[in-house]
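Participant: structural data only, the sequence is not supplied:
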């Protein structure tokens, strides 16, 4: 039995965000709390699967004493002693060994650099996506990616929305990019399939809500300037009260805001007559929010939604368009973690309001890579109807 099926046996009505013309303050708080709760749950499960982490920074996962290294200024995978081989596997330069967890700072900083590695692949041959920093003209920005034909392709568009947590644009699961391969943890195989099937592409970045990464990349000069600002003193040598710096990104303060902003500024302006959405995990919640708030605008062009272990839910507050679109088995399907054979029909989920099928894998992070083939077939079939 899948987690979705188990959840439906509970007598509880899941929280949902009411449709509005746009995000409100109370909605933002509810969304953030819900997203944080899901993120914590996924992170805890991830650590249990991959690490025996006792939070002791003087020992690694094997209990061996390690040198105390400050990783926060590392800028390349090579500095960590690793590289990606031709199979997309992270291996040590010396010994060809798998990644060895030392402490959380090492893991997080390496994860940040791997994001850039994947995004550089997205901008290079043979994928050749273009990077856009939004909103234009603002100091605080986040990046999204589109195909070069995004504003010219009149036929079909594929929208990618990742889940919550540490993952950024181009990733399904950071843990897999580190511990398995880029083929399972990144969206690179999906991008190649989309290009092969003549889709224009847009890759969203719903978790990039606070501007900080470009400062890290630009180096010590900006850090020193920021430090000087923090340590300013008055004429008597007394530290001045620090001004609170708001690094939130306008229009992307949270993932739901980001979805609406990208829709209004990009997706709505695409000439594509047919739009499909691929969303993983919390990306399903964001997709639901998009349909609840922009359903009338996108209705004529939206052809299908393919979820991979989405954690969304519907309630009486969900819009009629969202409910009807999700209920159509030819338009919406969620491939969930399951021990059943790949693509096994698991019936209709009342909780999620859509049909569900087995992803062919029992682990949440692997679901997107495991079900890619039937997922694309489902999308292509939806365009024929």
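Facilitator: Looks like it arrived, so ask away. Because the structure is predicted, anything quoted here is derived from the model rather than measured.

Participant: drop to CA atoms for contacts and neighbour counts, all remaining ones
Facilitator: OK.

Participant: center of this structure - which residue?
Facilitator: residue 162 (2.7 Å; C-alpha atoms, centre = their mean).

Participant: you'd agree that residue is up against residue 277?
Facilitator: No: at 10.9 Å, residue 162 and residue 277 do not qualify as touching, with contact defined as C-alpha atoms under 8 Å.

Participant: in the biggest helix by length in the chain, which residues are buried?
Facilitator: Counting residues, the longest helix found in the chain (DSSP state H) is helix 25-50. For helix 25-50, burial by neighbour count (16 or more other C-alpha atoms under 10 Å) applies to 27-28, 31-32, 35, 38-39, 42.

Participant: let me have the residues you listed in a markdown table, adding distance to residue 379 as columns.
Facilitator: Converted to a markdown table, the buried residues of helix 25-50 look like this (distance: C-alpha to C-alpha, whole Å):
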| residue | distance to residue 379 |
| --- | --- |
| 27 | 31 |
| 28 | 31 |
| 31 | 29 |
| 32 | 31 |
| 35 | 27 |
| 38 | 27 |
| 39 | 28 |
| 42 | 27 |
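
Participant: ok, those vs residue 365, which is closest?
Facilitator: residue 42 (9.2 Å; C-alpha to C-alpha).

Participant: show me where the stretch 251-385 of the chain has strands.
Facilitator: Taking DSSP state E, counting those that start in this stretch as the criterion, the stretch 251-385 of the chain carries its strands at 274-280, 302-308, 332-336, 345-349, 354-358.

Participant: for residue 35, which residues are in contact?
Facilitator: Taking C-alpha atoms under 8 Å, 6 or more residues apart in numbering as the criterion, residue 35 is in contact with 164, 282.

Participant: report the separation between it and residue 175.
Facilitator: Residue 35 is 18 Å from residue 175, where distance means C-alpha to C-alpha, to the nearest Å.

Participant: what do you get for residue 279?
Facilitator: 18 Å.

Participant: more neighbours, the two?
Facilitator: The neighbour count for residue 279 versus residue 175, taken as other C-alpha atoms under 10 Å, is higher for residue 279 (24 against 21).

Participant: contact partners for the more buried one?
Facilitator: Residues in contact with residue 279 (C-alpha under 8 Å, 6+ apart) are 160-163, 287, 305-308, 310.

Participant: TSV for the residues you listed, including distance to residue 139?
Facilitator: Formatted as TSV, the contacts of residue 279 follow (distance: C-alpha to C-alpha, whole Å):
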residue	distance to residue 139
160	25
161	24
162	25
163	26
287	28
305	34
306	35
307	34
308	34
310	33
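
Participant: out of the residues you listed, what pair is the most spread apart?
Facilitator: Maximum distance among the contacts of residue 279 (C-alpha to C-alpha): 14.9 Å, for 163 and 305.

Participant: the two - which one has more neighbours?
Facilitator: residue 163 (31 against 25).

Participant: please compare the first structure with the one that follows:
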């Protein structure tokens, strides 16, 4: 079935709503309070506490955070990625979507797939809190996109938490992709497998680790043949199954929270994948903190793969 037509994201309404909250991103991607004198981002950073009422503070934060997805989508598109609506055959307003570069993947020499964690994050995000409190580069997947492009990867950015649409006054589950596992498997069956990539790498954060293990279990032959590197960042995973343990131990590594310097070995169990320090003690920071090591790991794995051919 043909893919739904591509559309571009208009993030101006989200930026306007952000401005109504008194905030804007500066040129470095840092969220700052707008200076009333200039109407431009000033020096002050985001402040969670706007009142003595804890509920009011959280409501304000969530409403502001709701503007982040559209802004990140627009930045993905600005960086050359295109939106594909899923499930195929549904109108966009009733569909979810993923991002890729090129728009239609086909026989990628190197394909990098990014899988975010659970909760409120959508395509292109690792951690909303870092986007809001630090910068777009800290909490989004944009640094991974840019580095992958430099190294010649095609890209697929998943969107497994995007499972509902607000229609006729209520949230409706998007049939076929109504749960993160179903969403990810739909993308795998209908986009990844038909594109027949030559070589695939995955970066998966937090619950994205669980989703990746689920894919390994269901599409093990494809993984053995095509997926040469899996980089987890503080992943939610159990020990690998006996049937795929040797494979996962050969291609995967998990960068976990630790006080130790980046890449310090944390554990190397005979029953699990290798775990090394992400160079940070906070879960949400691991993807940003470990990016250089992760790309080095993937490139080394790719070189090994090419040398075996």
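Facilitator: Nice, thanks for sending it over. Owing to the predicted nature of the structure, the values given are computational and were not obtained by experimental measurement.

Participant: just give the TM-score of the two.
Facilitator: Aligned and superposed, the two chains score 0.84 in TM-score terms (TM-score structural alignment, normalised by the length of the second structure); 276 aligned residues with a C-alpha RMSD of 2.0 Å.

Participant: returning to what we had before: the second structure: matching residues for the longest helix of the first structure?
Facilitator: Alignment note (TM-score structural alignment): helix 25-50 of the first structure is unmatched in the second structure.

Participant: what does the next helix or strand after that helix correspond to over in the second structure?
Facilitator: As assigned by DSSP states H and E, the chain's next helix or strand after helix 25-50 of the first structure is strand 82-84. The aligned range for strand 82-84 of the first structure in the second structure is 23-25, by TM-score structural alignment.

Participant: ok, average deviation of the matching stretch from the first structure?
Facilitator: Once the two are superposed, stretch 23-25 of the second structure sits an average of 0.8 Å from its aligned residues in the first structure (mean C-alpha distance after the TM-score superposition for the first structure).

Participant: and the next element down the chain from whichever strand or helix holds residue 214 of the first structure?
Facilitator: Element membership of residue 214 of the first structure [criterion: DSSP H and E] is helix 213-218. With elements assigned by DSSP H and E, the helix or strand that comes after helix 213-218 of the first structure is helix 220-230.

Participant: in that following helix, what's buried?
Facilitator: Buried-residue list, helix 220-230 of the first structure, by 16+ other C-alpha under 10 Å: empty.

Participant: one more: stretch 211-220 of the second structure?
Facilitator: 211-216, 220.

Participant: name the nearest residue to the aligned residue in the second structure for residue 292 of the first structure, sequence neighbours excluded.
Facilitator: In the second structure, the residue paired with residue 292 of the first structure is residue 217, using TM-score structural alignment. Excluding the flanking residues, the one nearest residue 217 of the second structure by C-alpha to C-alpha, 6 or more residues apart in numbering is residue 244, at 7.7 Å.

Participant: quick one, what contacts the one you found?
Facilitator: For residue 244 of the second structure, the contact set (C-alpha under 8 Å, 6+ apart) comprises 216-217, 220.

Participant: just send those back as CSV, with distance to residue 42 of the second structure too.
Facilitator: As requested, those are exported to CSV (distance: C-alpha to C-alpha, whole Å):
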residue, distance to residue 42 of the second structure
216, 47
217, 50
220, 51
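
Participant: all helices of the first structure, in order?
Facilitator: Per DSSP H, the first structure carries helices over the ranges 3-8, 25-50, 104-123, 174-179, 182-185, 188-196, 213-218, 220-230, 255-265, 283-298, 320-327, 367-370, 372-382.

Participant: nearest to residue 153 of the first structure, out of the ones you listed?
Facilitator: helix 188-196 (11.8 Å).

Participant: so how far is that closest one from its chain's centroid?
Facilitator: Averaging C-alpha positions (C-alpha atoms, centre = their mean, to the nearest Å) puts helix 188-196 of the first structure 17 Å from its chain's average.

Participant: so it corresponds to what in the second structure?
Facilitator: Going by TM-score structural alignment, helix 188-196 of the first structure sits over residues 142-150 in the second structure.

Participant: mean distance, that stretch to its aligned residues in the first structure?
Facilitator: Relative to the first structure, stretch 142-150 of the second structure is 0.3 Å off (mean C-alpha distance after the TM-score superposition for the first structure).

Participant: now the counterpart of the residue nearest to the centre of the first structure in the second structure: how far from residue 33 of the second structure?
Facilitator: Residue correspondence to the second structure (TM-score structural alignment): residue 162 of the first structure is matched to residue 116. As judged by C-alpha to C-alpha, residue 116 of the second structure and residue 33 of the second structure stand 28 Å apart.

Participant: and what of residue 143 of the second structure?
Facilitator: Separation of residue 143 of the second structure from residue 33 of the second structure (C-alpha to C-alpha): 24 Å.

Participant: quick one, which of those two is more surrounded?
Facilitator: residue 33 (23 against 15).

Participant: tally of neighbours for residue 308 of the second structure?
Facilitator: Other residues lying near residue 308 of the second structure total 7 when counted by other C-alpha under 10 Å.

Participant: same deal with residue 134 of the second structure?
Facilitator: If you count neighbours by other C-alpha under 10 Å, residue 134 of the second structure ends up with 17.

Participant: close enough to count as contact, it and residue 28?
Facilitator: No: contact criterion C-alpha under 8 Å: residue 134 of the second structure and residue 28 do not qualify, at 10.4 Å.

Participant: tell me the counterpart of residue 257 of the first structure in the second structure.
Facilitator: Using TM-score structural alignment, residue 257 of the first structure lines up with residue 182 in the second structure.

Participant: next, the buried residues of stretch 343-363 of the first structure.
Facilitator: By neighbour count with 16+ other C-alpha under 10 Å, stretch 343-363 of the first structure contains the buried residues 343, 346, 348-349, 351-363.

Participant: again, but for stretch 172-190 of the first structure
Facilitator: Those would be 172-188, 190, for stretch 172-190 of the first structure by 16+ other C-alpha under 10 Å.

Participant: against the second structure, where does stretch 112-123 of the first structure fall?
Facilitator: Aligned using TM-score structural alignment, stretch 112-123 of the first structure spans residues 66-77 in the second structure.

Participant: quick one: buried residues of the matching stretch?
Facilitator: By neighbour count with 16+ other C-alpha under 10 Å, stretch 66-77 of the second structure contains the buried residues 66-77.

Participant: residue 303 of the second structure: which of those is nearest?
Facilitator: Residue 303 of the second structure has its nearest neighbour among these in residue 76, at 27.9 Å by C-alpha to C-alpha.

Participant: that closest one contacts residue 124, correct?
Facilitator: Yes: using C-alpha under 8 Å, residue 76 of the second structure is in contact with residue 124, at 7.1 Å.

Participant: residues that sit against both of the two, list them.
Facilitator: residue 142.

Participant: can you give me the neighbour number for the residue nearest to residue 73 of the first structure when sequence neighbours are not counted?
Facilitator: Residue nearest to residue 73 of the first structure in three dimensions, not counting chain neighbours: residue 216, with 7.9 Å by C-alpha to C-alpha, 6+ apart. Residue 216 of the first structure: 14 surrounding residues under other C-alpha under 10 Å.
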